[in-house]
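>>> prediction below, plus the sequence it came from.
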Amino acid sequence: MTSTASISTVPMNNGDSLDPQVFASVCAMASLASKAQQPLAKASTEAKNELLIGIAESLVEHAQEIESANELDVQDAFASGMDEGLIDRLRFNIERIASTAQGVRDVAAQPDPIGEVVRGNKMPNGMRLTQVRVPLGVVGMIYEARPNVTVDVASLALKSGNAVLLRGGHAAKRTNAATLKVIGAVIAEHGFDPALVATVDGFGRQGATAMMQARGYIDLLVPRGGAGLIKAVVQQSKVPVIETGSGNVHIYVDASGNLDEAVPIILNAKTQRISVCNSAEKLLVHRDVAERFLPVIAKALALADVVLRVDESTYDIVSGLNNGSGVDGLDMQHAVEEDWDTEYLALKMGVKVVDSMQEAIDHINAHSTGHTEAIIAEDYSAIEEFTSAVDSAVIMVNASTRFTDGGMFGLGAELGISTQKMHARGPMGLQELTTTKWIAYGTGQVRA
């Protein structure tokens, strides 16, 4: 799985040794976070909601300061030659700050998962069992150039009774510092310890490495960023990891698909925001509709400045238009094998003609990162087969892949999109930041 221009946030098995003092400092921060988390875990839903509303209001109040810090980060990013898609993720202007603050309010409006009874029963000996949701404890987050994640993670952690340690990366250092200053002040104003939301950014890459080694201090680690970062954390971490995958996202247009409906869906999925993991990267078209549909979608994508990397069948159909002159303004090249595994995060799309839906399913399962796939179809049996056979976290039916998002799914915000199968899969919200404990109520029972 390949991603464009990923920021180097953690060592990539390069032999860097971890400074013992940095490790000790990060473990100490995690210990303080754990101590601060204990009263939060017992706090009422009302108290947590008031804290979140206070954070949302303060973010809006200090939006100009945060935007000014972000402008300096963006200037440095331009000067360093950062990829356009990553710069788009890095931007945190007043409009985006307001949207993120609304996300905090949405998290406050969510049901509190803590204390929820998952299941229970009465044993034959009269003991009463209940399994209830409880916080995870101290959550670590390693991410790249995404200032909104700082706020999203903090709000989800606080509402679910967790503390969080953050490594937000060098590219967003000023933005994250300004944002965390606001959040920390509100936490203190509400009578909680600001150690609940802390950053290891001051330790640079060593801070990220220390987090990965801090087993017993950090309960869960979540990487969020490019494929390189995620792979490094998964491979190197001693702390349990939830893998949030990159998005080599596919759209399959079935022979039964509504082709008029397919065009705006594909355009939205590819171009609405190119730098995010739920944007579409690959288009598979059934051969029965390829000659009718490919010229239409190729023209639409050309108008949107999308570059195509295509198989032979697609190339022959599209290049044969207009007496061999092809589509005006379209940059189309033959795909190489690497294209089918690449998350472009750019105005670029791989296109392939398939002979059957089974071929589409096989191709997706072979090349997908397990994030999101979509089918455009009217045949109910085709839809059922696709949704049951494709092994990804989210399947969209006749809708844009851009809807794979915690906010869109009604979770208020998201920690990330999990592409693994244990504990959490898909958009992670409040429930995914909890574990459970069993409580057994007895009246003096002993085991024979």
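Looks like it arrived, so ask away. Numbers count the residues shown, from 1 in each chain.
>>> please count neighbours and contacts with C-alpha atoms only from this point.
OK.
>>> just give me the longest helix of this structure.
Counting residues, the longest helix found in the chain (DSSP state H) is helix 20-41.
>>> OK, contacts around Lys173?
Asp73, Asp201 (C-alpha atoms under 8 Å, 6 or more residues apart in numbering).
>>> flag every buried residue along the strand or helix carrying it.
Using DSSP states H and E, Lys173 maps to helix 173-189. Within helix 173-189, the residues that count as buried by 16 or more other C-alpha atoms under 10 Å are 173-180, 182-187.
>>> tabulate the residues you listed in TSV, adding columns for distance to Pro147.
Output for those, formatted as TSV (distance: C-alpha to C-alpha, whole Å):
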residue	distance to Pro147
Lys173	9
Arg174	10
Thr175	7
Asn176	6
Ala177	10
Ala178	10
Thr179	8
Leu180	10
Val182	13
Ile183	13
Gly184	16
Ala185	18
Val186	18
Ile187	19
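>>> I'd like the next helix or strand past the strand or helix carrying Glu359.
Take DSSP H and E as the rule and Glu359 turns out to sit in helix 357-367. Using DSSP H and E, the helix or strand that follows helix 357-367 in sequence is strand 372-376.
>>> and for that next one, what's in contact with it?
Contacts of strand 372-376 (C-alpha under 8 Å, 6+ apart): 247, 249-254, 256-258, 262, 278, 383, 386, 390, 392-401, 404.
>>> below is an additional structure, to be compared with the one above:
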Amino acid sequence: MVIEDARAEVRRIAEAAKRASGALAQTSSEERNAALAAMAAALRAHVPAIVAANGRDVEAARAAGTKESLIDRLMLDDARVEAMASALEDLVALPDPLGTVQDERTLYNGIELNRVSVPLGVVAVVYEARPNVTADAAGICLKSGNAAVLRGGSMAARSNAAVASVLHDAAVASGMPEGCIGLVASTDRAAADELMQLHGVIDVLIPRGGAGLIRHCVECSKVPVIETGTGNCHVYVHATADLERARAIVVNAKCRRYGVCNAAETLLVDEAVAEAFLPLALADLRERGVVLHADERAADVAAAHGIETVPATEEDWAAEYLAPEIAVKCVKGVDEAVDHVNRFGTKHSEAIVADPDVPAGSAAIEAFIARVDAAAVYANASTAFTDGGQFGLGAEIGISTQKLHARGPFALEALTSYKYVLRGDGQVRA
């Protein structure tokens, strides 16, 4: 009975979103921007209630023994709610992604052809422990004229309910259609599975979370899925690298925030600079409490300088730790680094640190950029920049690691499709 109730709830919310999507597609940019501004104001007006609901989620998560890195993803305070509101206002400032003429031409028969951007329709987002996704997804969907069906994880259930209720009520009060933002309250797996079956009602499903969630959606969904992949990101320090620059990049990529998908999870170091670089970088990481899963060569260098490591296993090379842990491996140049990244990486974000002003460094950078298969490839910068806001795209639903339709930060343009509009004066085809 509980499972049937969950499925019925999903169908009701999805069908309401389908009805809303038609009206949303007809709204003007000014109307949608006014709704976003109202949603931002409503978040600010309800900070105490949102933070209180989140506090109950955090308390329950801690009581269940949840890792602190995941608690960090879950937690909302005044500053984080303000950041959510500011992100909605940032969307207001962005250009309208709808109604853009992407191509125009006059055909041989005199028909005027335009290709025009339009909403996808109903976007379902299935996510886990980050309640800020509720606001980001709702905002980006509304800005792009899409209805949103949101299904968060059980850990953030109270937080998501508080945020979604505030956002929906503010949007409707400002003139958006009822059902434009729907939250599936049930955290039963049957609810997510039902969403995946609603082909023809849901236009696209976007999973945002761990590898297990994403794999389940890809394997089981009848609705088209856009993967926002896990982030086993690498930083490769080339033989020509400026070691002080490399130290700063490694620490930032790993330690800025542990529980995010653009954090570095593996450090690859050219054997030519292992003796010079590893004692510096590994000491930096250990000072910050990072556990070092080192291969034999890296472990030997670390031991010679009194730095504690643990032996790396094959599983470590594929691990997305989302925690103060990192795998460390020495490689014999850019070819081995690229091979390792392409074997174990998740096609998210990869970085090389090398000197672009010397031939060997420049060649290594260009080889790395050309051959690494990832949504974002960096030369001499931290992987932490893979983010819609940092790319100037505004809020994002996630980082797409697939190649069809969208890749990288999944922002406004990625939530549109297009239609061909043809204007004639009586032409008929022979």
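That came through fine. Note that the coordinates shown come from a computational prediction; the quantities given were computed from them, not determined experimentally.
>>> quick one: Tyr420 of structure 2 is in a strand?
Yes: counting by DSSP: H, G, I helix; E, B strand; the rest coil, Tyr420 of structure 2 falls inside a strand.
>>> what's the counterpart of it in structure 1?
Matched to structure 1 by TM-score structural alignment, Tyr420 of structure 2 sits across from Trp438.
>>> surely Tyr252 of structure 1 forms part of a helix?
No: read with three-state DSSP, Tyr252 of structure 1 is strand and lies in no helix.
>>> report how many residues lie close to the aligned partner of Asn114 of structure 2 in structure 1.
Taking TM-score structural alignment, the alignment pairs Asn114 of structure 2 with Thr130 from structure 1. Neighbour count for Thr130 of structure 1, taken as other C-alpha atoms under 10 Å: 17.
>>> which ones are touching Thr130 of structure 1?
Here Thr130 of structure 1 is in contact with Val117, Val118, Arg119, Gly120, Asn121, Trp438, Ile439, Ala440 (C-alpha under 8 Å, 6+ apart).
>>> secondary structure element for it?
Here Thr130 of structure 1 is assigned to strand 128-135, by DSSP H and E.
>>> check the mean deviation of that strand from structure 2.
With mean C-alpha distance after the TM-score superposition for structure 1, strand 128-135 of structure 1 departs from structure 2 by a mean of 0.7 Å once superposed.
>>> now the following helix or strand past that strand on structure 2. Mean distance?
Once the chain leaves strand 128-135 of structure 1, the next helix or strand it forms, by DSSP H and E, is strand 138-143. In the superposition with structure 2, the average deviation recorded for strand 138-143 of structure 1 is 0.5 Å (mean C-alpha distance after the TM-score superposition for structure 1).
>>> neighbours around the corresponding residue of structure 1 for Asp72 of structure 2, how many?
Matched to structure 1 by TM-score structural alignment, Asp72 of structure 2 sits across from Asp88. The number of residues packed around Asp88 of structure 1, counting by other C-alpha under 10 Å, is 16.
>>> so what's the closest residue to Asp88 of structure 1 other than its chain neighbours up against?
Spatially, and ignoring its direct neighbours in sequence, Asp88 of structure 1 is nearest to Ser275 (6.7 Å; C-alpha to C-alpha, 6 or more residues apart in numbering). Listed by C-alpha under 8 Å, 6+ apart, the contact partners of Ser275 of structure 1 are Gly85, Leu86, Asp88, Arg89, Leu345, Ala346.
>>> which position in structure 2 pairs with the last one?
What it means is Ala346 of structure 1. Per TM-score structural alignment, Ala346 of structure 1 is aligned with Ala323.
>>> doesn't Ser69 make contact with that match?
Yes: using C-alpha atoms under 8 Å, Ala323 of structure 2 is in contact with Ser69, at 5.7 Å.
>>> what's the overlap in contacts for these two?
Residues touching both Ala323 of structure 2 and Ser69 (C-alpha under 8 Å, 6+ apart) are Tyr258, Gly259.
>>> out of those two, name the residue with the larger neighbour count.
Each of Ala323 of structure 2 and Ser69 has its neighbours counted (other C-alpha under 10 Å); Ala323 has more, 20 against 16.
>>> that one: what's it in contact with?
Per C-alpha under 8 Å, 6+ apart, neighbours of Ala323 of structure 2: Ser69, Tyr258, Gly259.
>>> and it, which of the three is it?
Assignment for Ala323 of structure 2 (three-state DSSP): coil.
>>> check Val285 of structure 1 too.
Once three-state DSSP is applied, Val285 of structure 1 turns out strand.
>>> of the contacts of Thr130 of structure 1, which stay in contact in structure 2?
Checking the contacts of Thr130 of structure 1 against structure 2 (both residues aligned by TM-score structural alignment, their matches' C-alpha atoms under 8 Å), the contacts still present are Val117, Val118, Arg119, Gly120, Asn121, Trp438, Ile439, Ala440.
>>> farthest-separated two in these?
Val118 and Ala440 (13.8 Å; C-alpha to C-alpha).
>>> which one is Ser154 of structure 2 nearest to, not counting chain neighbours?
Nearest one to Ser154 of structure 2, counting by C-alpha to C-alpha, 6+ apart, is Thr187 at 5.3 Å.
>>> contact partners for that neighbour?
Going by C-alpha under 8 Å, 6+ apart, the list of residues near Thr187 of structure 2 reads Arg151, Gly152, Gly153, Ser154, Ala157.
>>> how much space between it and Glu4 of structure 2?
To Glu4 of structure 2, Thr187 of structure 2 is 13 Å away according to C-alpha to C-alpha, to the nearest Å.
>>> same thing with Thr401 of structure 2?
Distance from Thr401 of structure 2 to Glu4 of structure 2, by C-alpha to C-alpha: 34 Å.
>>> pick out whichever of the two has more residues nearby.
Thr401 (25 against 12).
>>> in contact with that one, which residues?
Glu227, Thr228, Gly229, Thr346, Lys347, His348, Ala374, Ala375, Arg407, Gly408.
>>> corresponding residue for the last one in structure 1?
Read it as Gly408 of structure 2. Aligned partner of Gly408 of structure 2 by TM-score structural alignment: Gly426.
>>> next, format the contacts of Thr187 of structure 2 as JSON lines and append secondary structure.
As requested, these are exported to JSON lines (three-state DSSP):
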{"residue": "Arg151", "secondary structure": "strand"}
{"residue": "Gly152", "secondary structure": "coil"}
{"residue": "Gly153", "secondary structure": "coil"}
{"residue": "Ser154", "secondary structure": "helix"}
{"residue": "Ala157", "secondary structure": "helix"}
